[in-house]
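*Asks:* Pasting the sequence and the predicted coordinates here, then a few questions.
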Amino acid sequence: MSETPATDARHPADVVTGMVRQVLALAETWTRWDGRPLAADDRIYTPHKAIRRVTDHLIDHLAEIEARLAGVTTIPDRWHASAVTTPADLAPFTSDDLDEARSRLTRLAQIFEVRLRLLPNARLDQRDDDAWSVRQIAFHLEESLYYADAVGPA
C-alpha cells in the first residue's frame, strides 16, 4: 500500500460523501468538454476516465471494507487504473452521462454513508494486520478527487 492516509476530526462518511459531491460539481461542467484529453503527471484524463476511476476506487474499497467486516479475505484489485485510457474514455460527455454518473456515484456514496455511520469508532480505527483502518480508507478515498481535478472544470 501507499503512504498511510492522514485523518482528521471529520467523520469518514462525511469525507467520502463530500468527495463525491465535489467530483459531481466538476462533472456538471464536463458536458462542455472540448474532447481533448488532458495531461496530468504521466497520464491522460477525460471526463469519462475520471468518473470511471472514482467509481472503481469506491467499489474497490467498499469491497475491501465489506470483506474485512465479514472476516473474509479481500479479493485483490485487478484494475488497470489510470494506466489505460479506453476508447469509451474518449467519448463526448453528455448530459445523459452526467445523469448516469450522478446516479452511480450518489448511490455509492449512500452505501458508504450507511455503512460507516453504523460502525463504532473502535471499529473505524481498528487495523487488521498491516491494512489501513476503515477510517484511513475513507480518507484515502478522498484522494479520488485527483481524477476529477485532473480534468478540471470545462
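*Replies:* Thanks, I have the structure now. Residues are numbered from 1 along each chain as shown.

*Asks:* Only C-alpha atoms from now on, for both contacts and neighbour counts.
*Replies:* OK.

*Asks:* so who does residue 132 touch?
*Replies:* residue 4 (CA atoms under 8 Å, 6 or more residues apart in numbering).

*Asks:* give me the element it is part of.
*Replies:* Under the criterion DSSP states H and E, no helix or strand holds residue 132.

*Asks:* Could you do the one 5 residues further on as well?
*Replies:* Under the criterion DSSP H and E, the helix or strand holding residue 137 is helix 134-141.

*Asks:* got the contact list for the very next helix or strand once past that helix?
*Replies:* Next in sequence after helix 134-141, counting helices and strands by DSSP H and E, comes helix 145-151. Helix 145-151 is contacted by residues 19, 22-23, 26-27, 38-40, 45-47, 49-51, 53-54 when judged by CA under 8 Å, 6+ apart.

*Asks:* Sitting in strands, which of these do you find?
*Replies:* 38, 39, 40, 45 (DSSP state E).

*Asks:* Which one of these sits in the busiest neighbourhood?
*Replies:* residue 45 (25 neighbours; other CA atoms under 10 Å).

*Asks:* Please enumerate the helices of this structure.
*Replies:* All helices of the chain, identified by DSSP state H, fall at 12-27, 47-70, 95-118, 121-125, 134-141, 145-151.

*Asks:* Comparison target below:
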Amino acid sequence: MTDAPLTDDREPARVVAEMIDHVLRLAATWTAWDGRPVPSGDRIYTPHKAIRRVADHLVDHLAEIEDRLAGRVPLPDHWHASMITTAADLAPFTEHDLDEARSRLTRLARIWTARLEALTPDQLDHSPGEGWTLRQVAFHLGGSCTTPTRWATCPADIRRHAQWRCSPFGALGADTGQRVSGVRCVLSRS
C-alpha cells in the first residue's frame, strides 16, 4: 500500500460523492470527444476508459471494505486498470453513454454514502484488517479524480484535449455548436 491519503474534517461519504459529481460534470463534456485517445506517458485515455476506471475503482474499494468489515481478507488486486485499452474504450461517447454513466456512478455514490454513513467514527478511524483506515480509503477515492495528475483514473475536461472551442452559453450564438453542461462547444475551423 502506498502512502496513506491525507484526511480532513469532511464527512467521508461527502468526499466520495463529490468526486463522483466531479467526474459526471467532466463526463458531460465528453460527448464532444473527437475519437482520438489522449496520450499521457505510456498510456492512452478515452471517455469510456475513464468511466470504466472510476466504476472499477469504486467497486474494488467497496469490496475491500466489505471484506474487512466482515473479517475476511480482501481479494488481491488483479485489475489491469489503465494499463490496457479495450475495444469498448475506443467507442464513441454518446449522450446515451453519458446517461448510462450517470446511472451507474450515481448508484455507486448512493451505495458508498449508505455504507460510510452507517459506520461510526471509531470504525472509520480504527478499521479492521490491514491497510488504510476506512476514512483514508474514502479520501483516497475522493482524490483520485480531482487533480490533473490523476489521468490514470479520470481524464480531464475533454474541451482542453480536443479541437473544440468552448464558451458560456450565448457567446457563440443560439444556433451554433453543441450544448455541454453550461458551455457551448463548436468544432474549431482552424
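*Replies:* Arrived safely. Note that this is a predicted model, so its numbers are computed, not measured.

*Asks:* Can you pull the TM-score for these?
*Replies:* Remark: TM-score between the superposed chains equals 0.94 [TM-score structural alignment, normalised by the length of the first structure]; 154 aligned residues with a CA RMSD of 1.4 Å.

*Asks:* Point out the most buried one among the helices of the first structure.
*Replies:* Stretch with highest mean neighbour count among the helices of the first structure: helix 134-141 (a mean of 23; mean count of other CA atoms under 10 Å).

*Asks:* Geometrically speaking, which residue is the centre of the second structure?
*Replies:* Taking CA atoms, centre = their mean as the criterion, residue 54 is the residue nearest the geometric centre of the second structure, at 3.9 Å.

*Asks:* Can you name the residues that contact that one?
*Replies:* Contacts of residue 54 of the second structure (CA under 8 Å, 6+ apart): 153, 154.

*Asks:* Return the residue of the first structure aligned against it.
*Replies:* Matched across to the first structure, residue 54 of the second structure falls on residue 54, judged by TM-score structural alignment.

*Asks:* re earlier: quick check: the helix holding residue 137 of the first structure compared with the second structure, mean distance?
*Replies:* Comparison of helix 134-141 of the first structure with the second structure after fitting gives an average deviation of 0.4 Å (mean CA distance after the TM-score superposition for the first structure).

*Asks:* just checking, what packs against that helix?
*Replies:* Judged by 3 or more CA pairs under 8 Å, 6 or more residues apart in numbering; DSSP states H and E, helix 134-141 of the first structure is in contact with helix 12-27, helix 47-70, helix 121-125.

*Asks:* returning to that earlier point: could you check how far the match of residue 54 of the second structure is from residue 27 of the first structure?
*Replies:* Per CA to CA, to the nearest Å, residue 54 of the first structure is found 12 Å from residue 27 of the first structure.

*Asks:* And for residue 48 of the first structure?
*Replies:* 9 Å.

*Asks:* How about residue 154 of the first structure?
*Replies:* Distance from residue 154 of the first structure to residue 27 of the first structure, by CA to CA: 9 Å.

*Asks:* do residue 152 of the first structure as well
*Replies:* In terms of CA to CA, residue 152 of the first structure sits 9 Å off from residue 27 of the first structure.

*Asks:* again, but for residue 13 of the first structure
*Replies:* 21 Å.

*Asks:* Also residue 53 of the first structure?
*Replies:* Residue 53 of the first structure is 13 Å from residue 27 of the first structure, by CA to CA.

*Asks:* Also residue 110 of the first structure?
*Replies:* Distance, residue 110 of the first structure to residue 27 of the first structure, using CA to CA: 18 Å.

*Asks:* go on, residue 147 of the first structure?
*Replies:* Counting by CA to CA, the gap from residue 147 of the first structure to residue 27 of the first structure is 11 Å.

*Asks:* try residue 19 of the first structure
*Replies:* Look at residue 19 of the first structure and residue 27 of the first structure: by CA to CA, they are 12 Å apart.

*Asks:* for residue 40 of the first structure, same thing?
*Replies:* Applying CA to CA to residue 40 of the first structure and residue 27 of the first structure gives a distance of 17 Å.

*Asks:* Same check on residue 95 of the first structure?
*Replies:* Using CA to CA, one gets 10 Å for the distance from residue 95 of the first structure to residue 27 of the first structure.

*Asks:* do residue 46 of the first structure as well
*Replies:* 11 Å.

*Asks:* repeat for residue 37 of the first structure
*Replies:* Going from residue 37 of the first structure to residue 27 of the first structure by CA to CA gives 15 Å.

*Asks:* what's the answer for residue 71 of the first structure, then?
*Replies:* Taking CA to CA, one finds residue 71 of the first structure at 36 Å from residue 27 of the first structure.

*Asks:* cool, residue 69 of the first structure as well?
*Replies:* 32 Å.
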